[in-house]
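# coords please:
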Amino acid sequence: MKKIFCNLFGHHYSVSKKVTLHIKEYQCIHCGRQVTTDVSGNLSTLTPELQDINKTLENIFQKRHRAAATQQAA
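Next up, the predicted model:
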């Protein structure tokens, strides 16, 4: 039933995870479909490969922000 709603009216995505300032993961609140922003800024289906890429980007992003925060504190 939920997939029929999405087929008729389209998906209603909400942010499920903020990877970086520009890259986010989204999930449809009706059917649970997961997507992410790609290099072009378009939504792409969240594959296991893209999940790994997003995890790596998130780790790099967090390390840079921690390093910048410690430099500002010093």
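# drop to CA atoms for contacts and neighbour counts, all remaining ones
Will do.
# please enumerate the helices of this structure.
2-9, 48-73 (DSSP state H).
# can you put the ones you listed in a markdown table and add mean neighbour count and distance to Q34?
Putting those into a markdown table (neighbours: other Cα atoms under 10 Å; distance: least, Cα to Cα, whole Å) gives the following:
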| stretch | mean neighbour count | distance to Q34 |
| --- | --- | --- |
| helix 2-9 | 11 | 13 |
| helix 48-73 | 12 | 10 |
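# next, the structure of the following sequence, for comparison with the previous one:
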Amino acid sequence: MKSLICSLVGHDFKVTKKVTNYVSEFQCLHCKKEMTTNVNGILIPLTSKQKEINEVLHYIHKKKKKKATLFSTNY
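Coordinates of the predicted model:
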């Protein structure tokens, strides 16, 4: 029934995780299908390999953001 709604009206994606400023993970509220954005901003299926890539991106982004904050508070 839930996938029938998605086939008729389309998915209703909501952001589940903000990986970086440009990459996010999404999940359909009805059928629970997971998607993510690629480097061009296009939605692609969230595979296990893509999840791993997003985790590394998130780690690097968080580390870079923390480092930038440290430098900006010193001056």
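# same list (the helices of structure 1) but as a markdown table, adding distance to N42 of structure 1.
Converted to a markdown table, the helices of structure 1 look like this (distance: least, Cα to Cα, whole Å):
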| stretch | distance to N42 of structure 1 |
| --- | --- |
| helix 2-9 | 19 |
| helix 48-73 | 13 |
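# and of the ones you listed, who's closest to G32 of structure 1?
With Cα to Cα as the measure, helix 2-9 is the member of the helices of structure 1 nearest G32 of structure 1 (9.2 Å).
# can you state the mean residue-to-residue distance of the closest one versus structure 2?
With mean Cα distance after the TM-score superposition for structure 1, helix 2-9 of structure 1 departs from structure 2 by a mean of 0.5 Å once superposed.
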